[in-house]
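S.K.: Just to be clear, the model below is a prediction. Sequence and coordinates:
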Amino acid sequence: MLSSVSNLPHFFLFYTSCLLVLSSLSNHLCHGFRPRHFNLSTAATHWSNAGATWYGAPDGFGSDGGSCGYGESVSQAPFSSMVTGIGPSLYNSGKECGACYQVKCTKHPSCSGKPARVVITDFCPGGVCASDRAHFDLSGTAFGAMAVPGQEKLLRDAGNLEIRFARVACDYAGKTLAFHVDQGSNSNYIAFVIEFEEGDGDLAGVGLMETGSLKTTSNNEQVITAEWRKMQQSWGAVWKLDAGGELQPPLSIRLTSQYSEQTLVAKNVIPVGWKPGATYRSLVNFL
């Protein structure tokens, strides 16, 4: 009995700590917290197995742009040809375009065992890409980056490899978001590729706000309103809006990340006098 009484302070400390933890967890859950989102960083923590092949030129960037729509950007900094096509299990109908992974190999004599970071820019729909639980069809440059220095060719000659992969945050060394307007855009319709999303890298949703739209109320009064309009994923990293009337720039873009559901606004990023084919850079990014 004396022993039980002497342990009461410890019990209450433990009990109080548990309540604090439960309260904190409850608050996180109420705000949409999901544990799998908490640890995403630029350093890999959770590794899994996958198959890996490569395509395109041995020191190249796979295909010109790929199915995500990044075009010539894949060969230029900050992508710098460190890109990959991905099998259906990870591509997620293009919603994972822009996501970053670290890949490494250890089971071939030419494997360095050191991780290399790659970005999803393309889709590999069939063959081993579809039959493997996860598969990376890397650019020749990215495949060679897993090799011991000087043995890149020997590793590429191995063909299909078993590798390890891990999801990581994208980090483009302070580069801001870019919006490349599609050539088919006009005053009533706009579509653009979104590039260089730091952090999660992929997007769950995109919204557009005009500076002001002239609308007629039920009393036949004309008022200027500004509201967020939901854009649709056209394909890959391309998002579109059929405005149904003339757009009123400058246009602000709101992005919601796929992985952590973080939201960011690029205010007035599409200016007055915007042109199809032009690229407009924001002042912000997720990191």
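M.R.: Cool, got the structure.

S.K.: drop to CA atoms for contacts and neighbour counts, all remaining ones
M.R.: Noted.

S.K.: ranges for the helices of the chain?
M.R.: Here the chain has its helices, by DSSP state H, at 2-6, 8-30, 88-91, 128-131, 140-144, 152-157.

S.K.: May I see those arranged in TSV, with mean neighbour count and distance to residue 243 as well?
M.R.: Shown next, in TSV, are the helices of the chain (neighbours: other CA atoms under 10 Å; distance: least, CA to CA, whole Å):
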stretch	mean neighbour count	distance to residue 243
helix 2-6	8	72
helix 8-30	12	34
helix 88-91	19	29
helix 128-131	18	37
helix 140-144	26	40
helix 152-157	18	48
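
S.K.: one more structure, for comparison:
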Amino acid sequence: MVLTIYCMCRVPCNYGRTNIAFKIDAGTNPNWFATRIEFAEGDGGLRSVEIAPAGTQEFVPMNNIWGAVWVANIDSSFRGPYSFRLTSPINAVALAINAVPMDYVPGQTYFSNVNF
């Protein structure tokens, strides 16, 4: 008999000079925005992610649907470039301003200029 034990803990991450990246999900459309958040330093997790459309600091909460994938229901008036407010489990905040351009391409990855 083989006994397998899995650890459900997070591993601290250090990506050097790599900033937080947003890989846009292939299913993203004018009513649903989904992104996989990559290279977030720190303890390996995010407590919350919020998205804001161009020209505003009015952030809308996103939902974590699986692993590093965060989604938001939006409407056609919600236009880029998009900014993100990311909060770590220890309440550190990273503000990625205009991280995803208005003419984003689903499947592409866009790097911010910040990290924790």
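M.R.: Okay, I see it. Given the structure is predicted, the values throughout are model-derived calculations rather than measurements.

S.K.: Need the TM-score from the superposition.
M.R.: After superposition, the two chains reach a TM-score of 0.87 (TM-score structural alignment, normalised by the length of structure 2), with 114 aligned residues with a CA RMSD of 1.9 Å.

S.K.: okay if I get the helices of structure 1 as CSV plus distance to residue 233 of structure 1?
M.R.: As requested, the helices of structure 1 are exported to CSV (distance: least, CA to CA, whole Å):
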stretch, distance to residue 233 of structure 1
helix 2-6, 63
helix 8-30, 28
helix 88-91, 14
helix 128-131, 23
helix 140-144, 27
helix 152-157, 35
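
S.K.: closest one to residue 242 of structure 1 among these?
M.R.: Distances from residue 242 of structure 1 to each of the helices of structure 1 were compared by CA to CA, and the smallest falls on helix 88-91, at 25.6 Å.

S.K.: Remind me what the closest one packs against, helices and strands.
M.R.: Helix 88-91 of structure 1 makes packing contacts with helix 128-131 when contacts are defined by 3 or more CA pairs under 8 Å, 6 or more residues apart in numbering; DSSP states H and E.

S.K.: returning to that earlier point: wait, which of the helices of structure 1 is closest to residue 120 of structure 1?
M.R.: Nearest to residue 120 of structure 1 among these is helix 88-91; the distance by CA to CA comes to 8.1 Å.

S.K.: Structure 2: which residue goes with residue 269 of structure 1?
M.R.: Counting by TM-score structural alignment, residue 269 of structure 1 lines up with residue 99 in structure 2.

S.K.: That match: how many residues sit nearby?
M.R.: Applying other CA atoms under 10 Å, we find 20 residues neighbouring residue 99 of structure 2.

S.K.: do you know which of the helices of structure 1 lies nearest residue 205 of structure 1?
M.R.: Residue 205 of structure 1 lies closest to helix 88-91 among the helices of structure 1, at 16.2 Å (CA to CA).

S.K.: any idea how far the match of residue 269 of structure 1 lies from residue 90 of structure 2?
M.R.: 23 Å (CA to CA, to the nearest Å).

S.K.: residue boundaries of the strands in structure 2?
M.R.: Assigned by DSSP state E, the strands in structure 2 fall at 21-24, 32-38, 48-52, 60-61, 63-66, 69-73, 82-87, 93-100, 109-111.

S.K.: Hmm, residue 36 of structure 2 is touching residue 28, no?
M.R.: No - counting by CA atoms under 8 Å, residue 36 of structure 2 stays clear of residue 28, with 11.3 Å between them.

S.K.: measure the one residue sitting closest to the centre of structure 2 to residue 7 of structure 2 for me?
M.R.: The central residue of structure 2, meaning the one whose C-alpha is nearest the mean C-alpha position (CA atoms, centre = their mean), is residue 37 at 3.7 Å. Plainly put, residue 37 of structure 2 is 22 Å away from residue 7 of structure 2 if you go by CA to CA.

S.K.: can you count the residues close to the alignment partner in structure 2 of residue 250 of structure 1?
M.R.: In structure 2, the position corresponding to residue 250 of structure 1 is occupied by residue 81, as judged by TM-score structural alignment. Neighbouring residues of residue 81 of structure 2 were enumerated by other CA under 10 Å; the total is 17.

S.K.: same thing with residue 114 of structure 2?
M.R.: 16.

S.K.: Hmm, residue 95 and it touching each other?
M.R.: Yes - contact status for residue 114 of structure 2 versus residue 95: in contact at 7.1 Å, counting by CA under 8 Å.

S.K.: between these two, what contacts are shared?
M.R.: When contacts are counted by CA atoms under 8 Å, 6 or more residues apart in numbering, residue 114 of structure 2 and residue 95 have no shared neighbour.

S.K.: Now the match of residue 269 of structure 1. Nearest residue, chain neighbours left out?
M.R.: Beyond its immediate neighbours in the sequence, the residue positioned closest to residue 99 of structure 2 (CA to CA, 6 or more residues apart in numbering) is residue 112, lying 4.9 Å away.

S.K.: what's around that neighbour, how many residues?
M.R.: Close neighbours of residue 112 of structure 2, defined as other CA under 10 Å, add up to 19.

S.K.: what lines up against it once you look at structure 1?
M.R.: Correspondence of residue 112 of structure 2 to structure 1, assessed by TM-score structural alignment: residue 282.
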